[in-house]
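1. okay, structure incoming, though there's no sequence with it:
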């Protein structure tokens, strides 16, 4: 499982855009998003780098690991 902190995620539209971006690169991905905590947990066979690239392309750059929001 890949965990991401997404500081720029703050509304339902953001959640939808993030979900769409991740599903576009892996339709089989299981995605659990916590909007209040600004986190996403993704179960995918893809490498983390591919998921990060999809998030960045959608405008949601993940925070570096262990960085508070």
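-> Received, thanks. Worth saying up front: this structure is predicted, and the values here are computed from it rather than measured.
2. from here on, just use CA atoms for contacts and neighbour counts.
-> Will do.
3. report the central residue of this protein.
-> By C-alpha atoms, centre = their mean, the chain has its centre lying nearest to residue 40, at 5.0 Å.
4. contact partners for the residue lying closest to it once chain neighbours are set aside?
-> Of all residues not flanking residue 40 in the chain, residue 33 sits nearest, at 4.4 Å (C-alpha to C-alpha, 6 or more residues apart in numbering). Neighbour list for residue 33: 15, 39-41 [criterion: C-alpha atoms under 8 Å, 6 or more residues apart in numbering].
5. one more to weigh against that first structure:
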């Protein structure tokens, strides 16, 4: 399970776009978004770097949440 801070994720549409980007790389990934704190949690067989890259490719800079 990986947590990322996604500062540009401001609405449900943003969260869906990030989720679609992650699931395009791993359809079985479990995804949840916390819009209030601008964080996502992903459980996937992908590496943390690959998930971060998918989120970045969707247009959302991100970093690993502490």
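-> Nice, I can see it. Note that the structure is a prediction, hence the values are computed from the model and not measured.
6. TM-score for the pair, please.
-> Overlay of the two chains. TM-score (TM-score structural alignment, normalised by the length of structure 2): 0.92; 66 aligned residues with a C-alpha RMSD of 1.2 Å.
7. coming back round to it: now, the contacts of residue 33 of structure 1 that are in strands?
-> When the contacts of residue 33 of structure 1 are checked against strands (DSSP state E), the matches are 39-41.
8. with distance to residue 48 of structure 1 added, can I get these in JSON lines?
-> Compiled in JSON lines, these are given as follows (distance: C-alpha to C-alpha, whole Å):
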{"residue": "39", "distance to residue 48 of structure 1": "15"}
{"residue": "40", "distance to residue 48 of structure 1": "13"}
{"residue": "41", "distance to residue 48 of structure 1": "11"}
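9. wait, a strand at residue 22 of structure 2?
-> No: assigned with DSSP: H, G, I helix; E, B strand; the rest coil, residue 22 of structure 2 falls outside any strand and is helix.
10. what's near enough to touch it?
-> For residue 22 of structure 2, counting by C-alpha under 8 Å, 6+ apart, the contacting residues are 29, 51, 54-55.
11. take those and keep only those in helices.
-> If you go by DSSP state H, the contacts of residue 22 of structure 2 have 51, 54-55 in helices.
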